[in-house]
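Trainee: have a look; sequence and predicted model below, questions after that.
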Amino acid sequence: MSPEFYKIIHVIGILCLFAGIGGFLTYGNQQAPRVKMVAILHGVGLILILISGFGMVAKYGYGFPVWVILKVILWLGLGSLLGLAKSGKISPRNAVIVGLALGFVAAYAGLFGKFGWSIPSYSAPAAETQEG
């Protein structure tokens, strides 16, 4: 599949994820079929983001640099938001705010991370030899 296909699926997943988080803000902890639909939308978005994200990493041959690992951690954070809000650990309003912040960091990492983020090397520099 082409990288553009993966990008489209990735954006659709992001839309589903944030629609699910926003829908939970609207419906809260009600026991209605809409809350179930919101949770399904959130989960489908997470799956689409994960599959298309790893598809793009494989297609472009990035490997696992720091920004990819960071995006996986952010994906886990975004995935846990609905559960934290539903259990009452954070309010639905705060879940949206945290979700937007995590989404911003994920977007920044995806757009600019591939241009120079790497794990710093703390090894000693190679000794220069003097010939002469």
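Mentor: Thanks, I have the structure now.

Trainee: from here on, just use CA atoms for contacts and neighbour counts.
Mentor: Will do.

Trainee: would you map the helices across this structure?
Mentor: Assigned by DSSP state H, the helices in the chain fall at 3-27, 33-60, 66-87, 92-112.

Trainee: dropping in the other structure now:
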Amino acid sequence: MSYQFYKVLHMLGFMLLFFGFGGLMVAAFSKVTLTKSARLMAFITHGLGLFLIFLSGFGMAARLGLVQGLPAWVQAKIGIWLVLGIAISLVKRKGYIGWPIAILLWGLGTTAAFIAINKPF
């Protein structure tokens, strides 16, 4: 598959990941109890988004010939996405805090995008 295909898949993964976060955050912050199916939808979109991010990220790395030794910026992005994968439990348990958690998640996503665009190391 082409590099552009992986890039679009990567962006779809971002949208799904943050869609899942948003569903849980809004419900927790507004103190609304989600139905089982709504909560399941949030977790599935988060997990599917994370899967697509990793799948397409490694696909792009392969297209760029980075498979032998991943550069530090790729390793940093993998670390950020792992933290965002674990962060769903923080959102589930402490989502009622609201803005601080939202800003943390946005900051992690922005940092991953900055690293991908600028490749600082």
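Mentor: Yes, it's here. Small disclaimer: the values here were computed from a predicted structure and weren't measured.

Trainee: sorry, back to before: switch the helices of structure 1 over to a markdown table; also include mean neighbour count.
Mentor: Output for the helices of structure 1, formatted as a markdown table (neighbours: other Cα atoms under 10 Å):
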| stretch | mean neighbour count |
| --- | --- |
| helix 3-27 | 19 |
| helix 33-60 | 18 |
| helix 66-87 | 17 |
| helix 92-112 | 17 |
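
Trainee: contact partners for the residue positioned nearest the centre of structure 2?
Mentor: Centroid-nearest residue in structure 2, with Cα atoms, centre = their mean: L17, separated by 4.7 Å. Applying Cα atoms under 8 Å, 6 or more residues apart in numbering to L17 of structure 2 gives the contacts T45, H46, G47, L48, G49, L50.

Trainee: could you find the closest non-adjacent residue to the residue mapped onto Q30 of structure 1 from structure 2?
Mentor: Residue pairing (TM-score structural alignment): Q30 of structure 1 is matched to T33 of structure 2. Nearest residue to T33 of structure 2, sequence neighbours excluded (Cα to Cα, 6 or more residues apart in numbering): A27, at 6.8 Å.

Trainee: surely the one you found is in contact with R39?
Mentor: No: if you go by Cα atoms under 8 Å, A27 of structure 2 and R39 don't touch, sitting 9.4 Å apart.
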